[in-house]
Every structure is written in C-alpha cells, then in structure tokens.
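Novice: I would like to see how this sequence folds:
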Amino acid sequence: MSNVTITIDNKKIQVPADSTVLDAARAIGIDIPTLCFLKDINEVGACRMCLVEVEGARALQTSCVLPVSEGMVVKTNTKAVREARKATLELLLSNHNRECLMCARNGNCELQTLSNEMGIKEIPFEGEKTESTLDLSSHSIVRDTSKCIVCGRCVSVCNNVQQVGVLGFSNRGFETTVGPVFDKGISEVACINCGQCIAVCPVAALREKDAIDYVWDALENPNKHVVVQTAPAVRAALGEEFGLPMGTSVTGKMAASLRRLGFDKVFDTDFAADLTILEEGYELLSRLKNNGKLPMITSCSPGWIKFCEHYYPEFLDNLSTCKSPHEMLGALIKSYYAEKNNIKPEDIYVVSIMPCTAKKFEAKREELAATGYPDVDAVLTTRELAKMIKEARIDFNNLEDEDFDDVLGESTGAGVIFGATGGVMEAALRTVAEVVTGKELENIDFKQVRGTEGIKEAEIDLGELKVKVAVAHSTGKAKELLEKVKSGEKEYHFIEVMGCPGGCVTGGGQPYISAKDRYTKDVMKTRAKALYNEDMGKAIRKSHENPMIKKIYDEFLEKPNSHKAHQLLHTHYIKRDKYIVNINN
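Specialist: I've put the predicted structure just below:
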C-alpha cells in the first residue's frame, strides 16, 4: 500500500493511502473524540463528534469516514471544531436520561466520559424529549430508550456481525428510535440474547437483566445451600473490573472472592467442560461409526443454539445433544453432589458466573431441569459478579489465591480453553485422537484450530480415520459456514460454533471495552492468551485424564453416553419462528 503526505495540526506525516483522517490523527497521538464510531463495526459518521477542519472544504468534516488525500491539511482543535463538538454533545444530552448515579454504566459510560472531558456544565437546549420505552420482556436483555443516543452501533453489530437483524431504526429526525420491528419487545422477536448489542452500546440503553438481588437473597436464606460455578472465560476478564491489565488471569482471586461473598461451595465450570468433552467426544465417535447425522455441531453456546433454532432448524439434528457445561454441572450438583452430601435438590441454589447474557435465557429453558428442578437457578455476568464484590467491599486485588472445591472444581487445561474460539474443538481432538488411535499424542496443541480468523478449517489424521473439522465464531460466520454445508460446497465431520465474535472471552456479559480501547487493543487475542497460558501451566491437559472425571463416571455416571448420562447431561432443541415470536420464545 502506497503512502500519502498530509498535515495534521501543523505536523506533516505520511500515512497509508487507505487511512481515514481519524486513523492518521490517532497514529500521532491526537485523540479525536467519537461516539458512533466502532472500528470494523460501525463507521458511518453519524454522531458528528469527530468533526475536523479541512483546508479548502466549505464545512467541517467527519474524520472517521473521511479518506486522506495527498497534500490534505487538517486541523482538529480550532474554535469552530470545539464549539461544534460541544454543541453536538449538548444536543445529545438534552434528549438523554441523565440519572447517571443510578445508571448501570456510571463510571464507564462513553457519553459521560466525553461530557467530563469537554467540560459540559449545563444543557442549554432543554425541551421536548423523544418518547421512551423500557423493555423488560427478555430474560437476558433490558432495553431503555431513554438512554439511547441513536448511534447505531447495536444495529450494526446485530445486522452485520451477528446477522440476526432484530434491531433497526424507526421514524425520522428527532423521532428516530432504535429497537425491534413494530415496537415489539425483545422477547417477541428472534433475538438470540447474545448481548453483543450490550457490549457495543456506549451508554446503558442496552444492559443485561440484573440477577444480583436474587443471589443476595439466596445467600441470606438459611434454608438454601448456595453453590457457585465460574465459566472459563470469566477468569480472563474479571480483573479488568478492578484495574488489572487486560489478559490478567485471576482464577485464584476469583475463587477467594466468591467464598468471601458467602457461597457454600465454589466449583469450576471447567470441570463440566472436561465432562462435555467425554460426552461430546463419544457422541461424535458413535455418529462416525454408526452413520449418524453429520456434521456434528457443538452445543456449548446458547446464543448459537437459539440462532440455529430460529434460522437453521434443518440443522437441529446435527447439534450435539450435550447440554452446555454450566447446565451439566448444575444437573450434577443437584444429583451427584446432593446425594453425596444428603441435601435435597430443592434446597440447593446454583449460581453460574458467565461471560454470556444468553446463559440467562438458557437457564430458563424448561427442558434443562434434570432433577425436576432447574439445573441452574441464577446466572450472573462477569460484570454482575464484579458489582457484588465491590458492593461487599472486598479488596479483590489483595486477596490470596485460593483453589476451587473438590470434586466438581477439578479441571484440566482442555477445560479452560473452552472460553476461546477453537478451544472446544482442540479439547475434543485431544481426547478423540487418543481414544481412536489408542496412542498418546506427541503434541496435544492443535494450533490449526486456534486464532481469531472467522472460519478455520483443518483435516485431522487419526490413523485410519481422517476427520474434517471447522471452527466458526459469531453467528454471522456460522451462517456463512452453514450455507456452504447446505449447498454441498463444504463437507465436515465436526464443527465448533461460538455465538460471539472471539468466543466466550468477548461474550456479551464481559467487562465493557470502550471504542478507544477496541481501536488499539486486540481484545480477543489478549483475553484468549490468558486461557492458553493457564492451559500450558496445568499438570493435566486432556479431559479424559482428569481423575475427578474418572471418579464421577465410576461412582455415578457409569460411562460416557450411558443412559444415566443422557438423562442428566443431554437435552433436545426446539424449532422456533424466525419472524415475530411469542413472549419468552
């Protein structure tokens, strides 16, 4: 790519010819403000916060979509620019619910940050406000249009990245709103609850449905035995809520903080990830040997499952029947653990700490109640756990590391990498390869399925058996892959799909990442690296070698895919309407 020479704020620089003025300015440390802009997702120049002066132009220009050109002269800090940006921000605030102290994004709201940086002291444009809606219909997502700044980020991520398309613009001008078609509630359309709209919203117009009070009530209830479990990806991001660098693994501090909160037992969903590998791996081998439905597709991601139910019901029989790991562990807690400790299942309250908002919907599915009671009673996101720790005044960063409780807290390196795209596939291959060949792998790192490329393919040599596999992350990429399978263009034996871009490490319930940090940091790779490092540090890195997994089969489940295992650990799926749907569908 050739370079062009431009001048920004009296500094002459060379930049790639395909750069925008925003790119060029940030390359030399000039921080032009943005609100609607989100790198590779929403680049539309709609909010007008990134205005700059360009020599020869009649009006101020939006730098996020303005291409550089040879000899261009740009000024980013003139009086006209500052006044225009400030007026734009004041107009946005005039139509905004400004109850900031009670807001879910207080302290990490991009609108609040800009208002502080630009010295907003009053709103001179007070007047009529757009009629607002508070949509509480979903189990996972709350939509509050009184806080919406109509930036379009949620629309872009839902339509272009996830390709679900349940959010859009309605009306024009001052009356413009963002939401589902025909003013429907989120639960009335084919939303998959992935929460990527929450992750990109700069304010709190979209947020998870809070379950913190239910968990506090359970912890205070002397008649409830409250058990908590934590997903693999949570440990790679929770530290960010306490000022630690992105990618810091906080496994030990997380376990310690959960005990301080008062949970009776602290278990690790990684244990159930290992269990999933045994159940899913043997299911795959059974399909391969017995002409079962192929390709088999993973079932760990509830956002992906709901996407398949709405948009690709013809693939429902291809889905693994395995429950997601936290639902498996919930079922075991209310059966195996309950029996061992002489506790009634109805007296156990299971809390899952997840990087995912779709898990909230999943926990409400009627079919996920193996003991007659919900496998999981409450789901908290990583963000919600951080709020509880802060509310309890726990000094997180100075906690001594602690381990999870036995038996359901023991896991392998294969379990922890579930949180990154490609991790389920790699964990499965580590086990399936040794089961098929009867030989110990010389190298258990299947790096061909790692990385953040949208779709990855590999052919794995398992002696006489060659297995074609594929990995996709985001439902948009899953759609692309499934269309190729439908047309016959591609043929696989095993497919991993994660509903969120990057997998669980960048799930809809993880700590917020500002547009500025998204621009400069590779969030997917940085968080995933923490999981791969933990995998490398584990004494045991293959699920089938986990001694506690062997123990639970010997004592309780008998063998992978046994009748008892199917009763507790497997499920079925529902064909759903992909247009207007019923409440709670």
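
Novice: switch to C-alpha atoms for all contacts and neighbour counts from now on
Specialist: Will do.

Novice: all strands of the stretch 201-350 of the chain, in order?
Specialist: With DSSP state E, counting those that start in this stretch applied, the stretch 201-350 of the chain shows strands at 206-208, 225-230, 265-268, 296-297, 348-354, listed in chain order.

Novice: Tell me the helices and strands packed up against the last one.
Specialist: Translated: strand 348-354. Here strand 348-354 touches strand 225-230, strand 378-381, helix 382-391, going by 3 or more CA pairs under 8 Å, 6 or more residues apart in numbering; DSSP states H and E.

Novice: can you check the third one too?
Specialist: For strand 265-268, the packing partners by 3+ CA pairs under 8 Å, 6+ apart come out as strand 225-230, helix 251-261.

Novice: next up, for comparison:
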Amino acid sequence: MRKTTYEQIFNRLVKASYNGNLEQEIEEIQANGDAATQKYVYYALGNGDPDKVVFQVDDENTNAEEDHHPEAPCLFDDIVYDMEGKVVIQDRNCSECGQFIDTCSFSNLIDKKEFIPLIDILKKKEVPVYAIVAPAIIGQFGEHVTMGQLRSAFKHLGFFGMIEVAMFADILSLKEALEFDRAVNNQEDFVLTSCCCPVWVAMVKRIYHTLIPHILPSVSPMVACGRGIKRLHPEAKVVFIGPCIAKKSEAKEPDIRDAVDAVLTFEEVQQIFEATDINPAEMEDIPSEHSSTGGRIYARTGGVSKAISDTLDQLRPDKPIKIKAVHANGAKECKELLQAISSGEITANFYEGMGCKGGCVGGPKALLKPELGTIHVNTYGLTANALTPVNNPYVMELLDQLGIEDVDSLLEGESASIFQRQF
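Specialist: Take a look at the predicted model:
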C-alpha cells in the first residue's frame, strides 16, 4: 500500500483547509487519482464508521503474489489473509493496538484521520478547543522544544489552550493508591491497574474475563483530563494528542465517549505542523508545567507502578503491605502475564501492562525511538517541583475546582464520578 500517498493526501487537505480552498483541493486529488485514492480522501476527511478507526483499503498496486505479511503475527490470531493475500481483521479478540498499520507496507490498512473536521471550529473560535497532550510528548518535536513552545504551536493552530495529561495522571495516582489500600489487605490480594494502556485493558475485558474483578475502577488519564476540562468548561471540545492508535478506539467506547472529541497522533501533528509552516522550536515559550514527577513518567514502562507506589507511601506510610509490582512490556508480555495470572501464578500485588515496548514512548505513531523517548520522559520527570501529587499544590487546587473536597473523596461521591469506570 502507498502509505506515503495517504499521508501526503492528509497533508494537502490540512493545508487546503487552513487556506480556505478544501473543496477545490479534493476535486483536484480525486480527478487525478484511482479508486484507492478516493478512499484515502474519504478517510483522511474523517469519514467512515464512527465507531471504527482502522479500515481496509484495496490498492491496485498491492502485489498479491509477493509475501508481504506483517513481520509479527497477531497475538490473538485476529489478523488473517484473504485469497488475494491481503490483510483482514476478524474483530474477534482485537485489542485495536494499531501495530499492523505500519508493520507491513502492503497490509492495506489505514487509520482514520480526525483533524480536518475540527479546522473550521479552530478557525472560527466560537467554542474553546483544548489540546490535551500525553506525557510521552516531551522531546518528540525536537530535543530542546519545551512544553511552553508546544503550547504556543497549538495556539497558532487555533487551539484555546494545551493541558498536560500528566496532571490528571497525578489525580489517578492518588485514586489508584487509595484503591490499592482498600483492595489489598493480605498477601493473596492483587490488583491490575487501569491507568496504563487501552490495549492492556482491552485484553482483560475481551479475553481474560476472570480477571475483571481485580482491575481497578479508574478511567485512563486521557479520559480523566477530558472529563475534567468539560466539567469546568462544558462548552469545550477536547482533542487528545499521543503516540497511540488504540487511543482513537478508546475515545469511542460507549461508557467514556463523553470525554474526548478527537484523537491525533504525534505523526499526524507533525504533518499538521508541516502543512501550516509551524516550527515548535521557533515558538514563544509559554510555561505552565503543573504535574509531578509521577504523572510525567506514566509515559514509560514501570512509570505507573512507581508513581502509584510513591504516592501510596506518602498517603499511607503505615500500611504494612507495600506495592510489589510486575510490569508487562509490550503486547506479547501482556498476553503472557495475563495468562499466567489467570492460571494462578500470582507473584505480585500490582500488575501494570503496556501494549507497546517501552510503554507509550514506544507507540506506533511516536516520532522517536522508545529508548530516546524514555530518556526525555525521565529527564522531564526530574525537573518537576513535586515527586508525587501528594505534595503538588496544583493538583489539590484542581481537585477543589472540580468539587472534590479532599483526596479521600476520590473514592466516592458524584464529584469524583468522572474518574470512575466500572469494568
């Protein structure tokens, strides 16, 4: 498949949308394109099944006689091949990881773009649109690009503001620490965090059903951030920006689809910056970093466990049972770990799974190698003024604005319901 063509079409449509000549650009592309090009335009404009984000597009340039099967087979046998050798998703146990879109250049899979329908809203500025950025974003758009410069870049695109999801990861560290304190009271008890990865959560929900009672009843930081913004600004729209295709699917799940209106990947944002001639490195620095070390390191494998463990130590220093964590690094390890737990091999009391190797920094649409992304995340974490949300005054102020009187109120009450999820 001509992936570069699909991305080039998206770039052209973005540029035309900001220049006010979208319809003419669509006509020109379609007049000079084949059937596959028509579909590229269709999905690049945000069309297609509203509940799906990955689509199959037949491409006449695909050579079915050649072996272009993805390098890594689907762990749950959901990827098969039709009689012509093209990839087909069966949707039986699909965790919607999105890894196969880029694994094979002839896999005839693309992901729907969700940005172009937002451009008119951004240009008219009739409602505030917030960019909420994943903790993995640091360093992705330049080694020395600051969060403040990214904030300026998004404002130039028309966003009202940029919020770090890491601050809401802080809130969920408080909540999951309290949930752990309530759920783990002897050596046999254990929990699975729900603050990691939609692939991890999807595996539990769709395949390892017997473990559902052990998953902590929290939304993801993305959902927490979106809901928090909409509680404070009900008219606002929220756009999540991260390295993950699975987040596009998570945002459409029925019980949490109220939180986020669209999802963009780092790769898409880079294309948008290029199409609009925005260079974040040249932007004004608008500082506003309010997250703790714990919230910032959610982006890498083991970060969630450390953040919640450190938070628990501060919240409940006398608790005799401390967090003993095991991490699954990548989808294969997630499957193996969940299978082992299901078989009774309990070696820890807190389980964290990341569907991509390295964690979110290893997402399929990240711009950096996971190792470098991890270095940036850890370095940014060390610059925080607070180790955990317990001693982060901005988190306490935010909870007050959301109508949550104190930390313990995160476990119950209407105000804290925006952070709850029943599995």
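
Novice: could you dump the helices and strands packed on strand 265-268 of the first structure to JSON lines with distance to residue 152 of the first structure and mean neighbour count?
Specialist: Shown next, in JSON lines, are those (distance: least, CA to CA, whole Å; neighbours: other CA atoms under 10 Å):
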{"stretch": "strand 225-230", "distance to residue 152 of the first structure": "33", "mean neighbour count": "24"}
{"stretch": "helix 251-261", "distance to residue 152 of the first structure": "35", "mean neighbour count": "20"}
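
Novice: my guess is residue 399 of the second structure contacts residue 405, does it?
Specialist: Yes. Using CA atoms under 8 Å, residue 399 of the second structure makes contact with residue 405 at a distance of 7.1 Å.

Novice: Pick out whichever of these two has more residues nearby.
Specialist: Using other CA atoms under 10 Å, the more surrounded residue of residue 399 of the second structure and residue 405 is residue 399, with 21 against 15.

Novice: Tell me how far the alignment partner in the first structure of that one lies from residue 275 of the first structure.
Specialist: Counting by TM-score structural alignment, residue 399 of the second structure corresponds to residue 553 in the first structure. For residue 553 of the first structure, the distance to residue 275 of the first structure equals 10 Å [CA to CA, to the nearest Å].

Novice: that older thread, run a quick neighbour tally on the nearest residue to the match of residue 399 of the second structure once chain neighbours are set aside.
Specialist: Excluding the flanking residues, the one nearest residue 553 of the first structure by CA to CA, 6 or more residues apart in numbering is residue 559, at 5.5 Å. By other CA under 10 Å, 17 other residues sit near residue 559 of the first structure.

Novice: Correct me if wrong, but residue 559 of the first structure is in a helix.
Specialist: No. Under DSSP: H, G, I helix; E, B strand; the rest coil, residue 559 of the first structure sits outside any helix and is assigned coil.

Novice: From residue 549 of the first structure, how far out is it?
Specialist: Counting by CA to CA, the gap from residue 559 of the first structure to residue 549 of the first structure is 10 Å.

Novice: Residue 491 of the first structure too?
Specialist: 33 Å.

Novice: For these two, indicate the residue with more neighbours.
Specialist: Using other CA under 10 Å, the more surrounded residue of residue 491 of the first structure and residue 549 is residue 549, with 21 against 15.

Novice: residues in contact with that one?
Specialist: If a contact means CA atoms under 8 Å, 6 or more residues apart in numbering, then residue 549 of the first structure has 271, 274, 275, 543 as its contacts.

Novice: which position in the second structure aligns with the second one?
Specialist: Per TM-score structural alignment, the equivalent position to residue 274 of the first structure in the second structure is residue 170.

Novice: Please name the residues that touch the nearest residue to that match once chain neighbours are set aside.
Specialist: By the measure of CA to CA, 6+ apart, the closest residue to residue 170 of the second structure outside its immediate chain neighbours is residue 295, 4.8 Å from it. Taking CA under 8 Å, 6+ apart, we find residue 295 of the second structure in contact with 135, 166, 167, 168, 169, 170, 173, 307, 388, 389.

Novice: in the stretch 201-350 of the second structure, which spans are helices?
Specialist: Residue ranges of the helices in the stretch 201-350 of the second structure, as given by DSSP state H, counting those that start in this stretch, are 221-232, 246-250, 266-275, 293-296, 303-315, 331-342.

Novice: so where in the first structure does the fourth one end up aligned?
Specialist: Right, the one you point to is helix 293-296 of the second structure. Under TM-score structural alignment, the match for helix 293-296 of the second structure in the first structure covers residues 413-416.

Novice: That concludes my questions; thank you for your assistance.
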